[in-house]
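S.K.: have a look at this prediction, sequence included:
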Amino acid sequence: MGKKQIMLPANEVDLTAVKYVPEKIEAPHLTGFWFKLFVKVMEAPVIGSLIASHLKEKNGITEILKNTVIPEVPMFIPQFPLQEPEPGVVCLEEDGKPEERVALALKCLPHYDPTCRWSSDSGEPFQFRYWKIRDYGYAYRSKLTTPSMASDFSFIVAEHFISAMEVFNSKQQSAPLLISFDPEEVRRQAAASTQRFEEGNPLSILDGIFIAVKDDIDCYPHPSKGGSKWFHEVRQVKADGVSVSRLRNSGAILVGKTNMHEFGMGTTGNNPNYGTPGNPHNPKRYTGGSSSGSAAIVASGLCSAALGTDGGGSVRIPASLCGVVGLKTTFGRTDLTGSLWEAGTVTIIGPITATVEDAILVYAAISGSSPADRIRLNPPIPCLPDLSSSESSNILGSLTLGKYTKWFNDVSSTDISDKCEDVLNQLFRLYGCKTTEIVIPELRELHTAHAVTFGSESLCLLNPDCEAGKGVRLTNDTRTNLALFRSFAASDYISAQCLRRRIMYYHMEIFKKVDVIVTPTTGMTAPEIPESALAVGETNLQVVASLMQFAMTANVLGLPAISVPIGHDKQGLPIGLQLIGRPWCEASILRLAAAIEEISAEYRKKPVEFYDILKGKV
């Protein structure tokens, strides 16, 4: 039996005595035959429970959940103290039409100079840049091209997209980005968009913009399978999810459903059901997950944006590994209605985009809390940074960034921490942003709280169908996770929620001193895809922990966070910097992210797998 531990109340913890302890995960790395055998054993009635207990004991989970007295009361959903208003922002009407919110967001962006974006003889050395949503908008409105076939226009972006998907699928037959795709549906939407342009009535700057949707968010008429082979059999899609509906009302062309790690229960993007997408910067590497296809389709240039869900870094991790932008909103800021995670408390819907300004535009379209969240969370009005204001630089200079150095430097390669540190130095030199040292206690406890909370919510989603016999059709990875999640007791869930309140206290105290917490997005760059993992998956909790170690805070506490690409390691793999903000303060992290993107622009590299949809180079 373990010795009982009694925690001091959070407000009595001496932060000067806190020691950072790197997390070491003790669990087997298995693929192929041995992984399939391990799954069978984990699901066996007696021995499976013993193995789960052993794994929890070896990794300190039992000590935290069973042998520790936690004085705080449970917090079953993120609860935030009132926040000071952010400076230099434009507020959005939560009940306003999404196209009107997008129009306001457009006015917040810096001046757009088409000559800088379209001129090929500017005299500047070549620098890779993604086409932005405003580039597409300019091309459509200037009649350089259209979303679909019309009059005498020479470029047909919809056909470019469809052709590019055909080329991609012929090269990557076993690793699709879209697992539900209907070219005729894309053509139909593109034709409607083109007609609006011809009549002079585009709905918004998002009209005619190609956006993909993760497979756990409803996008009619596509099924929502959660990356599985069967979930659409038990849950039919009869309408768009709220976030998808808002994009459609803004004129976006919704191209289909993206591949994902089955039911979001992994951070690599491995999916034996449909094939595992390769990273556009190196197809032999993982994209990250679980929003794997969403990040890869944006990084490949095929779409300007994609929707993902983030329950444990699932937007930010693949965005970082694929070299694009991933925004996790405050919990409750976007409406989960019409997704698999409506009943969750750690998951949000957020955009993955090529640039920060595109994230602002898509965020403006999809933002708006559900009626239930307005009652239980009382969210303030969503705001955007006014990047067009001359005061934006001064506001940047007033920001204080919090950095927990020992945690920040706990990465697999100094390439990651050095790149991140360099960006912080440049923020200080160019804008005067101060970085101050902080201490974040009980990070191991935070990780345990996340595992129990996310695991219990996932089990709640899937258990009825698993009990009805569908469980055997899940991937080995998902079955392993569910076997572990089933070992958590009701008392473990309560303990996790007590930890959640305790850790929230620490972070709200930190945010009295700093505006943003800065970390690398991931503890490693894109890991290799083992050949033996393609057919049956793999379990590698060391990799999972490294990819998730900086991400979980924002999910457990419901905080907004964003990953911004800042360069590459010596192997040419992208590195992301993460910004974690105060509750409801998306505007602050978006403002800072835009500055970081500008600082890092020269370091962005063209992916190996890239398609220029706007100019038809497929």
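M.R.: Perfect, I can see it now.

S.K.: from here on, contacts and neighbour counts on C-alpha atoms
M.R.: Fine.

S.K.: show me which residues of stretch 503-515 are buried.
M.R.: Ile503, Met504, Tyr505, Tyr506, His507, Ile510, Phe511, Val514, Asp515 (16 or more other CA atoms under 10 Å).

S.K.: can you redo these as TSV with distance to Tyr20 and secondary structure?
M.R.: Formatted as TSV, the buried residues of stretch 503-515 follow (distance: CA to CA, whole Å; DSSP: H, G, I helix; E, B strand; the rest coil):
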residue	distance to Tyr20	secondary structure
Ile503	15	helix
Met504	18	helix
Tyr505	18	helix
Tyr506	15	helix
His507	16	helix
Ile510	16	helix
Phe511	20	coil
Val514	20	coil
Asp515	22	coil
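
S.K.: how about these in JSON lines, adding distance to Gly200?
M.R.: Formatted as JSON lines, the buried residues of stretch 503-515 follow (distance: CA to CA, whole Å):
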{"residue": "Ile503", "distance to Gly200": "52"}
{"residue": "Met504", "distance to Gly200": "50"}
{"residue": "Tyr505", "distance to Gly200": "52"}
{"residue": "Tyr506", "distance to Gly200": "53"}
{"residue": "His507", "distance to Gly200": "49"}
{"residue": "Ile510", "distance to Gly200": "50"}
{"residue": "Phe511", "distance to Gly200": "47"}
{"residue": "Val514", "distance to Gly200": "47"}
{"residue": "Asp515", "distance to Gly200": "43"}
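
S.K.: presented hereafter is structure B, for comparison with structure A:
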Amino acid sequence: MDKKFQSRVVKAVRHSMILFLALTWQIMGKTRSVMLPAPEVDLTTVKYDPLEIEAPHITGLSLKFFVKLVELPLIGSLLVGHLKKQNKMNQMLRDTLIPEPPMFRPEFPPQEPETGVVFLKEDGKSEDRVESAVKCLPQYDPASNCNSDSTPFRYWKIRDYAYSYRSSLTTPSMVAEHVISAIEEFSNKKPSTPLLISFNADDVRKQAAASTQRFEEGKPLSILDGIFVAIKDDIDLYPHPSKGGTTWLHEFRSVEKDAVSVSRLRSCGAILVGKANMHELGMGTTGVNPNYGTARNPHDLERYTGGSSSGPAAIVASGICSAALGTDGGGSIRIPSSLCGIVGLKTTYGRTDIKGALCDGGTVEIIGPIASSVEDIILIYAAILGSSHPDKISLHPSAPCLPDLSSHENHKVTGSMRLGKYTDWFNDVFSPDISNKCEDILNMFSETYGSKIVEIVIPELDEMRTAHVVSIGSEAAAALSPDIQIGMDKKLTLDSRINFALFNSFTAADYVAAQRIRRRIMYYHMEIFKKVDVIVTPTTGMTAPLIPKSALAYGESNMKVTGNLMRFIVAANLLGLPAISIPVGYDKQGLPIGLQIIGRPWAEATILRLATAFEGLRIETKRPASYFDILKGK
């Protein structure tokens, strides 16, 4: 049989089956939408729909009362059902025929190798990968190791610390005292603005003393030796407890050793300062945490850092730590990095081993680095990368590599990149300052490197958002099910309890429908990546929101803010794609704006190359209002 004829027959049969099922539902008195198979969707007819999340903004005592209603058996179901109806969730999940089979975790087609890269030995030592990463960077100029009032502000980089240690200008022990002093100053502020949930000054001094001795003996472990790094509270750091921002989770989950990513940093000589504050269980985008106090944005202490990696972003943006590890299941690295004016990398799903983190076993979340520069992101990423054995078998990851930024060909490779931009989506922001600033930097980049900006269309963005909520929510509810069964959910913060009321309303059918949508969205993105190398968006749809005073004690539920913060975030999590947020300027209030670069699967080298190029465009940088010069002790 002719292949073209065979293909037409298959399509005809498929359409007949879809029409038959739709007709059956109509005969039964039910209305059901029917989706065309993703390959048959006509993209020229796709119209961008700027749908807003419909939900009340509640904080203070009103939030407490609302939670009581939500948790009542009958009234609660009605309230949650109304919320889902307003946001068309049931319409997408239960009243729509989705022809694609489900995709229960990301499935990546084989990828073309990246060009102009240096490959890393995934199964080798972390120290060796970091050494290879250093060789990929442009040559270090000691003369740039200055940060005075007469020069534009910039953060100290890891190589600045390394140069100072090797030149005996300071020692890790001396810097440790500055770090400890700064952390204690933050903790003693009124109101409390704790960066760390678990901190032991004596342990930091002990690690610093060991590092100092290695430098005295001329035997540093790597360029990360003596570099101060914070670990988010949902990643195991022995002997600190992992509370996940709760008051009780550590009682049921003991920490016996470091998470895999943490152990890799420790083997490189990094000084691990403690467990950084976070939005409870990662279930929020602002970083509010009534349990331990809310981390504040170093650019404006009256505003949120973004979440859920609030502490990691704040401690880096304030200059106290060179880097931090966060987790990202729904923008939790990229959102706070954008709001705090620093860099955050979300790796491809499976690129880093998540064993030893609360997200272990999920399908949308990864462990990734937060730092003040792309260069430092590269060094931390090189240390922690490495897929788990099961992920190597099931995901078939491409060999990890880094962009060779020291190569004379780097400019040429950068200029050959095609950047995809969905303009209607790109411009859907709370403040035009965001899209204008991102547009300006894209134009500057194109003029400098000659790269092409290609207009693209991404269908079914609202369906993608729903599929992500169902996926991450169902996984979170399943992970905590034993604890919820014994009533521990009543010890969660109020906004977490609202979230879990929603998550527990999802059925098995909802979850399967969400995974069918996941496959559709993956198809669209893989088709887009045949035309472009990356997709560029603003990182968030708004800059750092103000912290309501009532939220400090009770928390808050503000789904509209969540929608604005997550508008451009979801694809990288639902599909497992790599993405990076880089600072590109400020709005009229002086608040940081981030640009997001989303890459094809396993293409960390590509997005790191482009992020470095954007970073080099002489973008304005401002000293945060709350900043500590840890290297100089000022």
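M.R.: Everything's here; your move. Keep in mind it's a predicted model, so treat the numbers as computed, not measured.

S.K.: could I get the TM-score for this pair?
M.R.: Once superposed, the chains reach a TM-score of 0.97 (TM-score structural alignment, normalised by the length of structure 1), with 606 aligned residues with a CA RMSD of 1.0 Å.

S.K.: returning to what we had before: out of the buried residues of stretch 503-515 of structure 1, which one sits closest to Leu534 of structure 1?
M.R.: Set against Leu534 of structure 1, the nearest of the buried residues of stretch 503-515 of structure 1 by CA to CA is Ile503 (37.7 Å).

S.K.: just give the nearest non-adjacent residue to that closest one, would you?
M.R.: Once flanking residues are discounted, Ile503 of structure 1 sits nearest to Leu446: 6.9 Å by CA to CA, 6 or more residues apart in numbering.

S.K.: can you report how many residues neighbour the one you found?
M.R.: 21 (other CA atoms under 10 Å).

S.K.: what sits against the aligned partner of it in structure 2?
M.R.: Matched by TM-score structural alignment, Leu446 of structure 1 corresponds to Met464 in structure 2. When contacts are counted by CA atoms under 8 Å, 6 or more residues apart in numbering, Met464 of structure 2 touches Ile517, Arg518, Ile521, Val570, Ala571, Leu574.

S.K.: which contacts among those residues does structure 1 share?
M.R.: Mapped onto structure 1 and checked by both residues aligned by TM-score structural alignment, their matches' CA atoms under 8 Å, the contacts of Met464 of structure 2 keep the contacts Ile517, Arg518, Ile521, Val570, Ala571, Leu574.

S.K.: can you tell me the SS state at the equivalent of Leu221 of structure 2 over in structure 1?
M.R.: In structure 1, the residue paired with Leu221 of structure 2 according to TM-score structural alignment is Leu203. Using DSSP: H, G, I helix; E, B strand; the rest coil, the structure places Leu203 of structure 1 in coil.

S.K.: same question for Ile597 of structure 2.
M.R.: Classified using three-state DSSP, Ile597 of structure 2 is strand.

S.K.: so it makes contact with Asp533?
M.R.: No: counting by CA atoms under 8 Å, Ile597 of structure 2 stays clear of Asp533, with 10.0 Å between them.

S.K.: among the contacts of Met464 of structure 2, name the ones in helices.
M.R.: Ile517, Arg518, Ile521, Val570, Ala571, Leu574 (DSSP state H).

S.K.: which of these are buried?
M.R.: Ile517, Arg518, Ile521, Val570, Ala571, Leu574.

S.K.: contact partners for the spatially most central residue of structure 1?
M.R.: In structure 1, the centroid-proximal residue (CA atoms, centre = their mean) is Val315; its distance is 1.0 Å. By CA under 8 Å, 6+ apart, the residues touching Val315 of structure 1 are Gly289, Ser290, Ser291, Ala295, Gly308, Thr309, Gly326, Leu327, Lys328, Gly350, Pro351, Ile352.

S.K.: counterpart of it in structure 2?
M.R.: Aligned counterpart of Val315 of structure 1 in structure 2: Ile333 (TM-score structural alignment).

S.K.: now do its match against Ile630 of structure 2, distance only.
M.R.: The gap separating Ile333 of structure 2 from Ile630 of structure 2 is 23 Å, by CA to CA, to the nearest Å.

S.K.: buried sites along the strand or helix carrying the match of Leu446 of structure 1?
M.R.: Taking DSSP states H and E as the definition, Met464 of structure 2 sits inside helix 461-485. Using 16+ other CA under 10 Å as the test for burial, helix 461-485 of structure 2 gives 461-477, 479.

S.K.: what of stretch 223-243 of structure 2?
M.R.: For stretch 223-243 of structure 2, by 16+ other CA under 10 Å, it's 223-238, 240-243.

S.K.: how about Asn573 of structure 2, what's its match in structure 1?
M.R.: By TM-score structural alignment, Asn573 of structure 2 lines up with Asn555.

S.K.: just checking, that match touches Ser314?
M.R.: No: counting by CA under 8 Å, Asn555 of structure 1 sits too far from Ser314 to count as a contact (10.0 Å).

S.K.: the more surrounded of these two?
M.R.: Using other CA under 10 Å as the criterion, Asn555 of structure 1 and Ser314 rank with Ser314 on top: 34 against 26.

S.K.: structure 2: which residue goes with Ser304 of structure 1?
M.R.: By TM-score structural alignment, Ser304 of structure 1 lines up with Ser322.

S.K.: tell me, how many residues neighbour its match?
M.R.: Neighbourhood size, Ser322 of structure 2 [other CA under 10 Å]: 27.

S.K.: contacting residues for it?
M.R.: Taking CA under 8 Å, 6+ apart as the test, what Ser322 of structure 2 contacts is Trp156, Lys157, Ile158, Ile227, Phe228, Val229, Val316, Ala371, Ser372, Asp376.
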